[in-house]
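Asker: Got a predicted model here, sequence first, then my questions.
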Amino acid sequence: MSCEHLICARCSNPVVDGRCPTCREARSELHRHGPSVPPSVVLAGLVALFFVALVLQRVYG
């Protein structure tokens, strides 16, 4: 979602302009990007852990 088409309920201006504190907060909330890991990397890690578990089970089981 982008803030280009959002209108602030407080000042009735586009949120992308950031004219009031409410606009600026909404804009920063929409553009906040935390550290995210692509799903393919998570899946590859899970597959690797599964194979390690299989090998350990075969060696010690």
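Answerer: Alright, I've got the coordinates. Source: prediction; values computed, not measured.

Asker: Only C-alpha atoms from now on, for both contacts and neighbour counts.
Answerer: OK.

Asker: Tell me which helix or strand residue 44 sits in.
Answerer: helix 39-60 (DSSP states H and E).

Asker: this is the comparison structure:
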Amino acid sequence: MTCDHLVCANCAGRVSDGRCPVCRAHRARLQEEQQGMFAGLSPAALLALLAGLLAVVVIFRQALA
């Protein structure tokens, strides 16, 4: 989730503008949450990555058998 479209309940401004301390605190919290390793990937991309990894494991098991 991005803070571009969020509206602050305290000042009624966009959170991305950071007009009040509440906006700035919420924007900082959202930025901290988005810094994970797979945070930029969509759920579909994560499923595709998992399916690809599973396919590689199956191929290697068959090659070694």
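Answerer: Nice, I can see it. Keep in mind it's a predicted model, so treat the numbers as computed, not measured.

Asker: rewinding a little: check which helices and strands the helix holding residue 44 of the first structure is in contact with.
Answerer: Using 3 or more CA pairs under 8 Å, 6 or more residues apart in numbering; DSSP states H and E as the contact test, no helix or strand touches helix 39-60 of the first structure.

Asker: Next, the buried residues of it.
Answerer: Neighbour counts over helix 39-60 of the first structure (16 or more other CA atoms under 10 Å) mark no residue as buried.

Asker: Outside of that helix itself, list whatever touches it.
Answerer: Contacting residues not belonging to helix 39-60 of the first structure are not present [CA atoms under 8 Å, 6 or more residues apart in numbering].

Asker: quick check, distance from it to the centre of its chain.
Answerer: From the chain centre to the centre of helix 39-60 of the first structure is a distance of 25 Å (CA atoms, centre = their mean, to the nearest Å).

Asker: count of neighbours near residue 10 of the second structure?
Answerer: Using other CA atoms under 10 Å, residue 10 of the second structure has 12 other residues around it.
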